[in-house]
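**Student:** Structural data only, the sequence is not supplied:
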């Protein structure tokens, strides 16, 4: 399964290719095209975005995406798919990160986590919840 994650952070468009681990900072047009890239032909994408971008801009961005795809840096194939016994499942968890602390003792004014409280109440994950993902 090929998969990407797209998000914007403080005005920066970021695209992560899940299987290769490649991280891309992209312009607005590429970010918009990726909404349609897997499901639409190039002419359909142009029709959808022509009111926002010129045809030349769309074509150039499509070529750049195709180049990344040819290099295995976006929409790359899952290198582990032959090792997974059943591909009938929708998805498989390959990694899990637990956010165990909703607190930080540094209190940096520039911090993305609002000086350590992540915009909410400071707290720690309970031992009970921390153990839940470990039970198979």
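**Tutor:** The structure has been received and is ready for your questions. For clarity, every value in this text was computed on a predicted model and none was experimentally measured.
**Student:** CA only for contacts and neighbour counts going forward, please
**Tutor:** Noted.
**Student:** max-length helix in the chain?
**Tutor:** Longest among the helix segments of the chain by residue count, using DSSP state H, is helix 55-70.
**Student:** what's the next secondary structure element after that one?
**Tutor:** strand 101-102 (DSSP states H and E).
**Student:** Return the list of helices and strands in contact with the very next helix or strand once past that next one.
**Tutor:** Using DSSP H and E, the helix or strand that directly follows strand 101-102 along the chain is strand 123-124. Under the contact definition 3 or more Cα pairs under 8 Å, 6 or more residues apart in numbering; DSSP states H and E, strand 123-124 sits against strand 101-102.
**Student:** second one coming, line it up with the first:
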């Protein structure tokens, strides 16, 4: 504790008033520094919460992309199987079955491409 050689009341001595004002200003600076440290800790905690949230979101997006990728892969296998079955059926199988297979493939290819791009962004 700082001891001043000035009476508490009244402030008749100008040097005592100035001296007390300087000490009070010093205390205010200390209080400000403590607040800055507390603000810094609070900002750091908020930043860490954002990072944790982003990591959780990343994992969720990654899981969804994996599911979509698996669907696209399985769809391509179905297209391949449909094409094989259409070839086995001969001329009769080249009609509706092969058209459906081709249309499904048109849907699966962009899906697979999009999931690959998303995976690259996440890595």
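**Tutor:** That came through fine. Just so it is clear, the model here is predicted, and its values are computed rather than measured.
**Student:** Could I get the TM-score for this pair?
**Tutor:** Scored by TM-score structural alignment, normalised by the length of the second structure, the superposition of the two chains gives a TM-score of 0.26; 53 aligned residues with a Cα RMSD of 4.7 Å.
**Student:** and the longest helix of the first structure, what does it pack onto?
**Tutor:** By 3+ Cα pairs under 8 Å, 6+ apart, helix 55-70 of the first structure packs against helix 28-33, helix 42-49.
**Student:** out of those helices, nearest to residue 13 of the first structure?
**Tutor:** Residue 13 of the first structure sits nearest to helix 28-33 of all these, at 6.7 Å, using Cα to Cα.
**Student:** for the closest one, which positions count as buried?
**Tutor:** Buried residues in helix 28-33 of the first structure, counting neighbours by 16 or more other Cα atoms under 10 Å, are found at 29, 30, 31, 32, 33.
**Student:** Format the residues you listed as TSV; extra columns: distance to residue 62 of the first structure.
**Tutor:** Listed next are the buried residues of helix 28-33 of the first structure as TSV, based on distance: Cα to Cα, whole Å:
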residue	distance to residue 62 of the first structure
29	9
30	8
31	11
32	11
33	8
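**Student:** Which of these sits closest to residue 101 of the first structure?
**Tutor:** residue 31 (32.1 Å).
**Student:** pretty sure residue 29 of the first structure contacts residue 61?
**Tutor:** Yes: here residue 29 of the first structure reaches residue 61: they are 7.0 Å apart, a contact under Cα atoms under 8 Å.
**Student:** Which residue lies nearest the spatial centre of the second structure?
**Tutor:** residue 54 (2.5 Å; Cα atoms, centre = their mean).
**Student:** between the longest helix of the first structure and helix 42-49, how many degrees?
**Tutor:** 130 degrees (axes from the mean of the first three to the mean of the last three Cα atoms, to 10 degrees).
**Student:** Buried residues, helix 55-70 of the first structure. List them.
**Tutor:** Buried residues in helix 55-70 of the first structure, counted by 16+ other Cα under 10 Å: 58, 61, 62, 65, 66, 68.
**Student:** do the same with stretch 106-122 of the second structure
**Tutor:** Result for stretch 106-122 of the second structure [16+ other Cα under 10 Å]: buried residues 108, 111, 112, 115.
**Student:** rewinding a little: just name the closest of the buried residues of helix 55-70 of the first structure to residue 6 of the first structure, please.
**Tutor:** Using Cα to Cα, those come closest to residue 6 of the first structure at residue 65, 13.9 Å.
**Student:** Correct me if wrong: residue 30 of the first structure contacts residue 59.
**Tutor:** No: between residue 30 of the first structure and residue 59 there is no contact under Cα under 8 Å: 10.4 Å.
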